[in-house]
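K.L.:
Structure here, sequence nowhere to be found:
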């Protein structure tokens, strides 16, 4: 999950290749490659399996939802149309909390990258393992990113766009080229390259625990789904763009993971350090050792650019939901740059508390792993709701105009979203199991912390929803009513009428024009 913003697109129409690159940049992150390098050649199986049962279903389903229900709200809108605002609030809250939990793990990687800019690798590794150093870097950079985000989108949009290129795509290409040059030069490698090793040993249960984290790698493809409307002949072009993006994403992950495995023995792999060590060793082998610190800086830039972007992203989504009447007025506060400062400060508090886990856990690696698995769990709750909503809406709103539809009619949707539901549920269950390959201290404590935090974060949005008050709603909010609100029915009730759908669309446009006149601002209905 790269969590980079989508590059701005000035042209009215997108090419298939452009959208594919946008999706690759949005999804790909090199941070998690060492975790999968633990598996050697069998990591190829996990990457392809997760792409088939998660990456592709997310891409296709999100495109239908984003184009069929383009009004503001994103996943809150989609789940709310199907199951009502209570479950929609849970989905939105999961996205917000998941990103909050993700920040310390991503920043840990950033801190490790910064530790490796020195000339002495032994000293660098010792510094990157120092819990106090990691904690200080995580807190300083996150709070700095928050204050930068306070200044609005213009303050960091260019940094984010170029940071994704400098910190992800270029280092990925360098890693793959160096790694396979090392392989083809005849050097001894630390992976057995036999076809028999591609299929994992399913009798060893611990082999499939760390693999669940691959689902998090593929998170984020839904971000660019709204751009499907900017393609010519979207029903044919979009699946091609997704195929290209999926193949490109899987290729970067597979070849990047193998490149690490070529040069670092499995027993020496460290989740937070091994990517940097691999660069260092490969550059040293190529006689280009002086370039290793520059790569570390590039990776740190990529992480920090993504952090700054995502400090503001889900916070803005939660702000939209808050103004629709689902959070108290205190959380709806914005500064002169229209940024949700109170929500962002609350998020910074969560990140700070979670970062202290790096001090109380037995190692940086253990804290990194528990937060990574919690991120997967919370993110998958949102995806489970999204897949279920897509299936439900094909049944309850069959005649809703959908500029892009999952191919194959209702059967196609049930198959694609059903596969996504199945894959997400399997990964969700496995994410509660402590990995055998990593020293995490007490497995019982590890599982207890995971379960306790998951229950807390799932119950919290239901409590907030139950406490909502009429005066929370901002009368100037530009959040369009749900379909069932306009039709004065309950969510999830089937409606087969073609006139209903046409009438609904006109009513939504009437509502948007009314709000535009009231607020004297342009309200774009095509922004999820």
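P.N.:
Ah, there it is. Everything numeric in this text was worked out from a predicted model, so none of it was measured. Numbering: from 1, shown residues only.
K.L.:
contacts, neighbours, all on C-alpha from now
P.N.:
Will do.
K.L.:
Quick check: longest helix in this protein by residues?
P.N.:
Using DSSP state H to define each element, the chain has its longest helix at helix 364-396.
K.L.:
Give me the number of neighbouring residues for residue 204.
P.N.:
By the measure other C-alpha atoms under 10 Å, the count of residues near residue 204 is 8.
K.L.:
The longest helix of the chain - contacts with which helices or strands?
P.N.:
Applying 3 or more C-alpha pairs under 8 Å, 6 or more residues apart in numbering; DSSP states H and E, we find helix 364-396 packed against helix 56-68, helix 75-83, helix 85-115, helix 214-217, helix 357-360, helix 409-430, helix 443-466.
K.L.:
Please produce TSV containing those helices, extended by distance to residue 507.
P.N.:
TSV is the format used below for these (distance: least, C-alpha to C-alpha, whole Å):
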stretch	distance to residue 507
helix 56-68	15
helix 75-83	16
helix 85-115	20
helix 214-217	38
helix 357-360	50
helix 409-430	26
helix 443-466	27
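K.L.:
here comes the other one, which I'd like you to weigh against the first:
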């Protein structure tokens, strides 16, 4: 639920050049991905409840902050989830430009959302198995691309493009923001913990292993096309198609395009499964309408699924870069709450069984420092972004500020009935 392969990282290369792009992609996992994976590994193994990050923050900091965690995550999802249909249509337009021109592009995006709704209604196992198959399918063309790039650079003795740099200085900041976005989302899988076999054992291992695999899936293709001497000029979202066509011919370009559509489909499908569980658990807690807790025979919260899908469809009008800026700000705030929850639970529940620990107490505190600094940088970098006539920072701040207001409304409107879940600590052990 973090990576759709190398699709979406083109703006990193176009904005920073080869050497800086590789440095960013190699460095960020150590200060962004791995600290987050350690935090999630501990919390998911200790509290493997449906609702994931919402439940962790609620348990550590109380219902108010749990609600804010859910609010920030769900509002961030509105912008995050609009990105994947955008990528789907962008790559589809490479093959069939007439199909995606004008309003037709929006129809394709809506069709993707509808398809993923139907897929999700079949249950988490169907989504999980399908996601694995889609990930393999989208990476296969890149394996060929890497091979072709290495052969091209080795046998044709082309000049490498390592030292080429883009014109202008604004691209580096964009490159860092896009890299942060491509490396975020590790906590999304936590919301379906009860639908995973042995989450105490599997979550920590999956988090740490995936962080390394994702980094390799980004670094290797960029290093390969740099070795082949591909120019960075006009390298932007969708440019893998042009690189593949140049290195191996139109057939590989078509394969890359198909992989790009698979990325949009696969990521949207998997994240839909994750996000829909949050309003379901909130409804069970008496903070949202009880209808959102309704499940079908497969255990899928189908009402929450449809409500979320409608909200995501409404954000399809925004551009890729603008979506990333708002997404990072809101998601970043929710991530900071998760790091705080990690530390608070060490104090409040020292005897909570933790099959996996993110090191000592000092380590648990330290791993949150760099992600927090990067989130602050992302917010600062978005200072010139605008949402319509409003500065993006102000827009994000107003969304976050609405969280406490909606919490009061939720408590007064839907909390007349007792909670279906008691917020009692789990059985303790080491």
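P.N.:
Perfect, I can see it now. Small disclaimer: the values here were computed from a predicted structure and weren't measured.
K.L.:
tilt between the longest helix of structure 1 and helix 409-430?
P.N.:
Interaxial angle, helix 364-396 of structure 1 versus helix 409-430 (axes from the mean of the first three to the mean of the last three C-alpha atoms, to 10 degrees): 160 degrees.
K.L.:
Tell me which residues of stretch 109-120 of structure 2 come out buried.
P.N.:
Neighbour counts over stretch 109-120 of structure 2 (16 or more other C-alpha atoms under 10 Å) mark 109, 110, 112, 113, 114, 116, 117, 119, 120 as buried.
K.L.:
In TSV, list those along with distance to residue 200 of structure 2 and secondary structure.
P.N.:
Below are the buried residues of stretch 109-120 of structure 2 laid out as TSV (distance: C-alpha to C-alpha, whole Å; DSSP: H, G, I helix; E, B strand; the rest coil):
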residue	distance to residue 200 of structure 2	secondary structure
109	37	helix
110	37	helix
112	34	helix
113	32	helix
114	33	helix
116	29	helix
117	29	helix
119	27	helix
120	25	helix
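K.L.:
got JSON lines for those residues, with distance to residue 137 of structure 2 too?
P.N.:
Shown next, in JSON lines, are those (distance: C-alpha to C-alpha, whole Å):
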{"residue": "109", "distance to residue 137 of structure 2": "21"}
{"residue": "110", "distance to residue 137 of structure 2": "23"}
{"residue": "112", "distance to residue 137 of structure 2": "18"}
{"residue": "113", "distance to residue 137 of structure 2": "20"}
{"residue": "114", "distance to residue 137 of structure 2": "22"}
{"residue": "116", "distance to residue 137 of structure 2": "17"}
{"residue": "117", "distance to residue 137 of structure 2": "21"}
{"residue": "119", "distance to residue 137 of structure 2": "18"}
{"residue": "120", "distance to residue 137 of structure 2": "20"}
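K.L.:
Which pair of these spans the longest distance?
P.N.:
Greatest spacing in the buried residues of stretch 109-120 of structure 2, by C-alpha to C-alpha: 109 and 120 (16.7 Å).
K.L.:
returning to that earlier point: residue 42 of structure 1: which of the helices and strands packed on helix 364-396 of structure 1 is closest?
P.N.:
Across these, residue 42 of structure 1 has its closest neighbour in helix 214-217 (12.8 Å, C-alpha to C-alpha).
K.L.:
now the closest one: which residue numbers in structure 2?
P.N.:
Using TM-score structural alignment, helix 214-217 of structure 1 corresponds to residues 179-182 of structure 2.
K.L.:
distance from the matching stretch to structure 1 after superposition?
P.N.:
Superposed on structure 1, stretch 179-182 of structure 2 shows a mean distance to its aligned partners of 1.4 Å (mean C-alpha distance after the TM-score superposition for structure 1).
K.L.:
for the aligned residue in structure 1 for residue 134 of structure 2, what are its contacts?
P.N.:
Here residue 134 of structure 2 is matched to residue 163 in structure 1, going by TM-score structural alignment. Contacts for residue 163 of structure 1 (C-alpha atoms under 8 Å, 6 or more residues apart in numbering) come out as 301, 302, 303, 304, 305, 306.
K.L.:
how do these look in structure 2, which are kept?
P.N.:
With both residues aligned by TM-score structural alignment, their matches' C-alpha atoms under 8 Å, the contacts of these that structure 2 also has are 301, 302, 305.
K.L.:
returning to that earlier point: ok, and the closest non-adjacent residue to the match of residue 134 of structure 2?
P.N.:
residue 302 (4.7 Å; C-alpha to C-alpha, 6 or more residues apart in numbering).
K.L.:
Give me the secondary structure label for the one you found.
P.N.:
Classification of residue 302 of structure 1 by DSSP: H, G, I helix; E, B strand; the rest coil places it in helix.
K.L.:
That one contacts residue 169, doesn't it?
P.N.:
No - taking contacts as C-alpha atoms under 8 Å, residue 302 of structure 1 lies outside contact range of residue 169: 9.5 Å.
K.L.:
Between those two, which is the more surrounded one?
P.N.:
A count of neighbours by other C-alpha under 10 Å puts residue 302 above the other of residue 302 of structure 1 and residue 169, at 28 against 19.
K.L.:
Please determine how far that one is located from residue 311 of structure 1.
P.N.:
Applying C-alpha to C-alpha, to the nearest Å, the value for residue 302 of structure 1 to residue 311 of structure 1 is 14 Å.
K.L.:
Now do the same for residue 34 of structure 2: its match in structure 1.
P.N.:
For residue 34 of structure 2, the aligned residue in structure 1 is residue 56 (criterion: TM-score structural alignment).
K.L.:
unless I'm mixing things up, its match is touching residue 242, no?
P.N.:
Yes - counting by C-alpha under 8 Å, residue 56 of structure 1 touches residue 242, with 7.2 Å between them.
K.L.:
Near residue 315 of structure 1, how many other residues are there?
P.N.:
26.
K.L.:
hang on, isn't it packed against residue 344?
P.N.:
Yes - using C-alpha under 8 Å, residue 315 of structure 1 is in contact with residue 344, at 6.3 Å.
K.L.:
Now do the longest helix of structure 1: distance to the chain's middle.
P.N.:
Between the centre of helix 364-396 of structure 1 and the centre of its chain there are 10 Å (C-alpha atoms, centre = their mean, to the nearest Å).
K.L.:
Over to stretch 27-47 of structure 1?
P.N.:
From the chain centre to the centre of stretch 27-47 of structure 1 is a distance of 16 Å (C-alpha atoms, centre = their mean).
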